[in-house]
Every structure is written in C-alpha cells, then in structure tokens.
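>>> Mind looking at a prediction? Sequence and model below.
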Amino acid sequence: MDGVAHGFLGRRGGLSTGMFAGLNVGIGSDDDVATVTRNRLLAAEAVLPGAALQTVYQIHSAEAVTILAPLEDGVRPRADALVTNLPGLLLGILTADCAPVLFADVSAGIVGAAHAGWKGALGGVTDATILAMEAIGADRSRIVAAVGPCIARASYEVDAGFLRRFCEDDPENERFFADGRDGRHQFDLESYVVARLAGAGIGRIEALGLDTYPQEGRFFSYRRATHRGEAAYGRQISLIGL
C-alpha cells in the first residue's frame, strides 16, 4: 500500500493499565474512557497526524458504510466496514482476534477498512467493502488488500456445528479446517479471508500471519481473556487514511 498511510497497531505503548495495559482503544472495554480517548488520539497521530479518526459500532455484520464527510462527535454507524475518498479522514477498525482488513485503490484515492470476524467474513463483509469502494470510483483490479493480526488456526478451536455452517455455504470451505482434539476442529480465519478476497478479484493481498492469541505482550485477545476467565479485554486498532 505504498503512498497510503496505514498501520496495524497492537497493544504496545498507550496509557492504559491493569488488564488493559497498553494501547487499548476499545470504548466498550470498561477501561477508563478518558484514557481510551487519549489512546485513540495517540494511535491516529502515529499513522496520519491531524486526521479525523472515523470508526463504526461493530456488530459482526457484512454492512459497509461510505464516509464522505467527517462523522459528528460520538456518531458511530452500526456496521463492520467503512470506505472513503476524502483526504484527512482516518478509518479505524477495532479487533481482539477478528481479522482487520485494509484496502486501497491508490490511483482512485479510495481506501477501506473491514472488521472480519467469522460471522462477517462468512456473510461477505470484504465483498461489501469492495462494492462500496467501487460505488465511489474504485476499480477492483487496482485494489490492494492487507489482512492484519488475528487469531490463527493453531489457536482457534471450533465445534462440528461451526464447520458445518461453513461447508453448507461452500463445500470447499472444508480446506480451512484441520482436525483438532476430541472431534473438534481448528479454523484458519486468515486463510479464509484471503481466499474471499482473491475470489472477489483482488490480485494483490498481503497477510501478516500474526496470531493474536499467544502474544500477550503484543496483542489483545478475546479468546485468551475468555479462557482465563478474565472479566474484560482490550482492543487494538488498524488504520488507513488519505
């Protein structure tokens, strides 16, 4: 994504403490709101100084919104992807195991960001992002995409019903699952998202191959917090802007 300001930020740095220690940007994480706000400003300034950070209220959907003017303070549309062609806006997606996906058509000056948890990925959130970009002038033959840190197959145990849901959508999805213990399975979310992007005609895709679950000092992880019985967890942010 040469020429486009972007970054996949982890938990290092930031002002939060305790179980949220580091750069926690999750408004709904039960962290101190003022601290989260300052962390979000730090993240934005690190990627595109002076830009207005735009985020959505993520609902694990395939909904994408187009941002053609800065959102009013406190306004977060219910969606899981956002696109823009307006310089000075910085699109942000929050994750804590789900896959963040950043998009750019550099020639057209159009960028996008998507939150691809398993529900959104299966529902087509990346496809919706591409369509939204095309609606304001992008060409999918020029769009490049990058998939950031997310839970990896080695850490993502699922049951037979989960596997069945994916295979009912497309029998070829079985290739994204490996046998696990006690009749369970290990799901490769990153590879599934990459395959969806490639199937949509995106020719240049980069996947970072970073597992959020085991790297406690580097990433927040919902599943890790759940397995430990922790009451809450932080979120990291992925950013892209013009």
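Arrived safely, thanks for sending. Numbers count the residues shown, from 1 in each chain.
>>> Only C-alpha atoms from now on, for both contacts and neighbour counts.
Will do.
>>> Pick out the residue nearest the middle of the chain.
Geometric centre of the chain, nearest residue: residue 100, 1.9 Å, by C-alpha atoms, centre = their mean.
>>> Distance check, that residue against residue 228.
Plainly put, residue 100 is 24 Å away from residue 228 if you go by C-alpha to C-alpha, to the nearest Å.
>>> ok but residue 126 is inside a helix, no?
Yes: per DSSP: H, G, I helix; E, B strand; the rest coil, residue 126 lies within a helix segment.
>>> so what's residue 206 up against?
By C-alpha atoms under 8 Å, 6 or more residues apart in numbering, the residues touching residue 206 are 145-147.
>>> for residue 143, that is, sorry about that
If a contact means C-alpha under 8 Å, 6+ apart, then residue 143 has 103-106, 202-204 as its contacts.
>>> The lengthiest helix in the chain: which residues count as buried?
Counting residues, the longest helix found in the chain (DSSP state H) is helix 33-47. The neighbour-count check on helix 33-47 (16 or more other C-alpha atoms under 10 Å) flags 35-36, 38-44, 47 as buried.
>>> ok, structure two:
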Amino acid sequence: MSVPVEVITAATLIGVSHGFLGRIGGVSRGVHAGLNVGIGSDDDAAAVAENRARASAAVMPGATLVTPYQVHSAECITVRAPFDERPRGDALVTDRPGLALGILTADCAPVLLADRAAGVVGAAHAGWKGALGGVTDSTLLAMEALGAKRERIAAAIGPCIARASYEVDTAFAQRFEADDPANERFFAEGRDGHFQFDLEAYVAHRLAAAGVMRVAMLGLDTYADEARFFSFRRATHRGEPDYGRQISIIGL
C-alpha cells in the first residue's frame, strides 16, 4: 500500500493551488528514499519521473509541471507555455491556468507567491546566494509585469534549513553585513569564529522590505527532520554520495 504524498500548505495562500512537499509519498530508495524529484540527482530516472508525477497530481491534478534549471541566481522566468528544455534561473511566474510552477530545494528556502485578484503566481528558489542577490525582488517585478499589485501579493516560505542547523563562518556573515549592516541581526553567535544564520527570517525580511504585507513562515527545518525532508547539508555531513530534492508547487 503506497503512502500518500504529504502536502503542506500556508494560510496566506488559501484559495490558490499550492503545496510544499517533502520526502513522504515517493518511490525512490536508498539515500533518495521517498519523493525525490531531482532530475539532476543520481537516482533512478524512472523513479524521479514517477515522483514528479505524484507531486504534481497531489497539488494540481491535470496540470503540467514546469521547473527551471536552478543555478543559485536572481533570474526569474515568465512562463507562458510548457518548455521542452528547462531554462536557467531560480524563479518562475505565470498568469496561465494549468501550469504548475515547481521549485526544487534541499535546504534552500522555497517561496511561493500569489496575487489572487490578478491571477498571477510565482515560485522562487532562495538559497543564500539567490536571497542576497534579490531573487524575491526579481519575482515580484515579474509578477507586476503580468498585472499583479505588490500590496496584494501574499507569500509563504516553506521548509528550509533553520538557524539552529545552519552554521556559517565569519566571511559568510560579512557578505551580508557588507550589503546592509542591519543584516547582522540574522546571525547568532556560534562556536568560535562561526555564526548561526537564519535564512528563513532573512528571506521574510526581503519580502517585507519589498512591500509584501502577508508572509507566512512555516518554520520547518529540513536538516533536523530527516523523516520528512531531504537535506543537502545533512547528506554532506554524513559523507553520503548524493541527496534527494523536494519540490514546492503553485499554479492557477
């Protein structure tokens, strides 16, 4: 008997088809066990294809799933039709019904956004590079180009690595403080020469600073909750040969 796909939703996005998915409900085995949707992983291609089909069906039955070739950039792509070859970028927006926008993560922050009145949705992959580079700002601009109003846009930040699990060095913290000295507040003192970085809070700050008035933070730690989520950092710390990727989906 197969385990159903776990779909995590946010109160800010009620009325919009969306879901943050983890590893529960898939067919992959080994280090990828569960709902691994990573085309770029070393997992069996047939298992990944089945997992992607299950993920899309769990959130938007009958929709066409589109995902970009993620490169930790601030690039946002406007999707008007399914694409054969995945474009490079880290966010997608659309105003076309029937398209399920998907973003893959394994510790980075997935961000789903919607202006229900305008019929415009977006999905962004905010790792630290993309977050600092402005991937959420690019997504908001692309949504506005399709008719969304910033003050109407609601957002949610899904499962990502939490501050307690995200140790960084001084040079990392200095990158953020060089961009804005006030970013110091997202770093807590850790062991000597290290800090604990709150990626989720930083992404929420960027959204709020850009004028998004409703932002949900789900507070789910991918690193700490192995039963529910894949984690690149956890796999790295264990010396595992590869890691699974989870997906977050939104559409009209």
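Cool, the structure landed. Computed from a predicted structure; not experimentally measured.
>>> that older thread, preserved in structure 2, out of the contacts of residue 206 of structure 1?
Retained in structure 2 (both residues aligned by TM-score structural alignment, their matches' C-alpha atoms under 8 Å) from these: 145-147.
>>> Narrow these to those in strands?
145-147 (DSSP state E).
>>> In structure 2, what residue corresponds to residue 108 of structure 1?
Mapped onto structure 2 by TM-score structural alignment, residue 108 of structure 1 lines up with residue 118.
>>> what's near enough to touch that match?
Contact analysis of residue 118 of structure 2 by C-alpha under 8 Å, 6+ apart lists 147-149.
>>> Would you show me how to pick out the buried ones of the residues you listed in PyMOL?
To isolate the buried subset of the contacts of residue 118 of structure 2 in PyMOL, counting by 16+ other C-alpha under 10 Å, use the following:
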select buried, resi 148+149
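>>> quick one: secondary structure of the residue in structure 1 sticking out farthest from the centre?
The C-alpha centroid of structure 1 is most remote from residue 182, which lies 30.5 Å away (C-alpha atoms, centre = their mean). Of the three states, residue 182 of structure 1 takes helix under three-state DSSP.
>>> Can you give me the distance of the counterpart of it in structure 2 to residue 233 of structure 2?
Aligned counterpart of residue 182 of structure 1 in structure 2: residue 192 (TM-score structural alignment). Separation of residue 192 of structure 2 from residue 233 of structure 2 (C-alpha to C-alpha): 20 Å.
>>> Also residue 20 of structure 2?
Distance, residue 20 of structure 2 to residue 233 of structure 2, by C-alpha to C-alpha: 19 Å.
>>> okay, those two: which has more neighbours?
A count of neighbours by other C-alpha atoms under 10 Å puts residue 20 above the other of residue 20 of structure 2 and residue 233, at 26 against 17.
>>> tally of neighbours for the aligned residue in structure 1 for residue 105 of structure 2?
For residue 105 of structure 2, the aligned position in structure 1 is residue 95, judged by TM-score structural alignment. Residues near residue 95 of structure 1, counting by other C-alpha under 10 Å, number 28.
>>> Just list the residues touching residue 90 of structure 2, thanks.
68-77, 103, 124-126, 130, 135.
>>> Can you tell me which of those are buried?
Looks like the contacts of residue 90 of structure 2 have 68-70, 72-77, 103, 124-126, 130, 135 buried, using 16+ other C-alpha under 10 Å.
>>> with the residues you listed in mind, which one is nearest to residue 208 of structure 2?
residue 135 (13.7 Å; C-alpha to C-alpha).
>>> Show me what the closest one lines up with in structure 1.
In structure 1, residue 135 of structure 2 lines up with residue 125, judged by TM-score structural alignment.
>>> cool, residue 43 of structure 2 as well?
Here residue 43 of structure 2 is matched to residue 31 in structure 1, going by TM-score structural alignment.
>>> What's the separation between the nearest residue to its match once chain neighbours are set aside and residue 231 of structure 1?
With sequence-adjacent residues excluded and distances taken as C-alpha to C-alpha, 6 or more residues apart in numbering, residue 31 of structure 1 is closest to residue 20, at 6.8 Å. To residue 231 of structure 1, residue 20 of structure 1 is 11 Å away according to C-alpha to C-alpha.
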